[in-house]
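Asker: Sharing a model that was predicted from the sequence below.
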Amino acid sequence: MTFGGLPTRWEPLQASRGLAIVAPGRAYPPSAPLLDLTRRALVQHGFAVQELWWDSTSRTEQEVAQPEPWVRRHVAAALADEDADHVLLVGKSLGTRAASYAAERGLDAIWFTPLLVEPALAEAIAANAGRQLLVGGLADDLWDAAIARELADNGCDLLEVLDADHGMGTDDAVRTAEIHLEVARAVDAFLRQT
């Protein structure tokens, strides 16, 4: 499968441990650094990976006002013909609106810059019995550090970066690369335990 000439499905060389669905951000596609590094780590750790590519700018007014059903519908469609025993969701910003879907099914998840300022999304993460990794930065207005620590106290793995913005970067290219390396290490450690 491809999207605009880019592959959307990746298979591990060894026997698959399960399937990971990657739900990107509004303006942060699966080919962007955090999601690309995560896709590589997932395949390395034996997961098949299905990337969702969407044009979030073509959503209806209702889908913009209530994005959760739109994201859930995309995730459910990606899983419709799958029979994996172990499903892991990866979401970035808009993609983290799949948290309620993950919670209903107890799915493991990696959430990049989840919209913790939205109570319903934070509650969905809190309700999930699956293992979860939360990644965010204190320079992100959509990240709530108090909620993140509360979720960590209740079992979520947490990587919080002091100077990272919503894109998990800064104005400094070298520092941004360092942050991405820190995130890649956290994802690798999480997958070693999943």
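Answerer: Yep, that arrived. Numbers count the residues shown, from 1 in each chain.
Asker: C-alpha only now, for contacts and for neighbours.
Answerer: Noted.
Asker: Helices along this structure, start to end?
Answerer: Ranges of helices within the chain are 33-44, 61-65, 67-79, 99-105, 119-127, 145-153, 173-192, based on DSSP state H.
Asker: by how many degrees do the first one and helix 173-192 diverge?
Answerer: So that's helix 33-44. Here the directions of helix 33-44 and helix 173-192 differ by 30 degrees (axes from the mean of the first three to the mean of the last three Cα atoms, to 10 degrees).
Asker: ok, and here's another one to check against it:
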Amino acid sequence: MTFGGLPTRWEPTGASRGLALVAPGRAYSPAAPLLDFARLALLQHDLTVQQLWWDSTTRGDEDPEAWVRRHVAEAHAREDADHVLVVGKSLGTRAASYAAERGLDAVWFTPLLVDPVVAEGIAANAGRQLLVGGLADELWDPGVARELADAGCEVLEVPDADPAAL
């Protein structure tokens, strides 16, 4: 599979242990450094990586959460994997409720913790989760991050980092 000539799917060199769906940010593609490094790490851990590519300007009036959920659900439906991990960056973290409904493990880079729908989706997920955010990010709420950590999420806060730095 390709998007604009770029590959969107990678298979590990050995047998795959599962699938990672990578949901990017609004203006942060899966090929940008943070998500590309994540792709490399996921491959090293024998996960198949399927990137989702989107043009968020085509969303129109559709609710952002519904729009992201639809894209993640469509990608998930095309796959047959016993273990699925969702990796979301910024806008892609609006898939938190989708992951929670299915108990999927997740990595959330710069999650929109000031949005109650995103925070509630993360809190409702029985799967393992890692949240990575910067204390200089206006969309990162340290209080919500502490509550999620107390509830079992792994949380990494990066001092002085904003979304562009991550």
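Answerer: That came through, no problem. Note that this is a predicted model, so its numbers are computed, not measured.
Asker: what's the TM between chain one and chain two?
Answerer: After superposition, the two chains reach a TM-score (TM-score structural alignment, normalised by the length of structure 2) of 0.98; 166 aligned residues with a Cα RMSD of 0.8 Å.
Asker: that older thread, between the helices of structure 1, which gets nearest to Leu159 of structure 1?
Answerer: helix 173-192 (7.1 Å; Cα to Cα).
Asker: Point to the residue nearest the middle of structure 1.
Answerer: Gly91 (2.1 Å; Cα atoms, centre = their mean).
Asker: wait, what's in contact with the alignment partner in structure 2 of that one?
Answerer: Taking TM-score structural alignment, Gly91 of structure 1 has Gly88 as its aligned residue in structure 2. Neighbour list for Gly88 of structure 2: Val22, Ala23, Pro24, Gly25, Arg94, Ala95, Ala106, Val107, Trp108, Phe109, Pro111 [criterion: Cα atoms under 8 Å, 6 or more residues apart in numbering].
Asker: Buried only: go through the residues you listed for me.
Answerer: With burial judged by 16 or more other Cα atoms under 10 Å, the buried subset of the contacts of Gly88 of structure 2 is Val22, Ala23, Pro24, Gly25, Arg94, Ala95, Ala106, Val107, Trp108, Phe109, Pro111.
Asker: Please report how far Gly5 of structure 2 lies from Ala164 of structure 2.
Answerer: 25 Å (Cα to Cα, to the nearest Å).
Asker: Could I get the buried residue list for stretch 118-134 of structure 1?
Answerer: Neighbour-count burial for stretch 118-134 of structure 1 [16+ other Cα under 10 Å]: 121-134.
Asker: okay, and it goes to which residues in structure 2?
Answerer: Using TM-score structural alignment, the partner range for stretch 118-134 of structure 1 is residues 115-131.
Asker: sorry, back to before: look up how far Val22 of structure 2 lies from the match of Gly91 of structure 1.
Answerer: Taken as Cα to Cα, the span from Gly88 of structure 2 to Val22 of structure 2 is 6 Å.
Asker: now do Trp108 of structure 2
Answerer: To Val22 of structure 2, Trp108 of structure 2 is 10 Å away according to Cα to Cα.
Asker: Mutual contacts of these two, please.
Answerer: In contact with both Trp108 of structure 2 and Val22: Val87, Gly88, using Cα under 8 Å, 6+ apart.
Asker: Not counting its own residues, what contacts the match of stretch 118-134 of structure 1?
Answerer: 93-101, 103-113, 139, 144, 148, 151-156.
Asker: any chance of the helices of structure 1 in TSV, plus distance to Trp53 of structure 1?
Answerer: TSV is the format used below for the helices of structure 1 (distance: least, Cα to Cα, whole Å):
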stretch	distance to Trp53 of structure 1
helix 33-44	12
helix 61-65	16
helix 67-79	9
helix 99-105	18
helix 119-127	22
helix 145-153	27
helix 173-192	21
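Asker: now for those, which one comes closest to Arg9 of structure 1?
Answerer: The closest of those to Arg9 of structure 1 is helix 33-44. By Cα to Cα, the value is 9.9 Å.
Asker: The closest one - contacts with which helices or strands?
Answerer: strand 18-23, strand 47-51, helix 173-192 (3 or more Cα pairs under 8 Å, 6 or more residues apart in numbering; DSSP states H and E).
Asker: Relative to Leu35 of structure 1, which of the ones you listed is closest?
Answerer: Across these, closest to Leu35 of structure 1 is strand 18-23 (Cα to Cα), at 7.6 Å.
Asker: one step back: what about Gly5 and Ala164 of structure 2, which has more around it?
Answerer: Ranked by neighbour count (other Cα atoms under 10 Å), Gly5 of structure 2 and Ala164 place Ala164 first, with 10 against 7.
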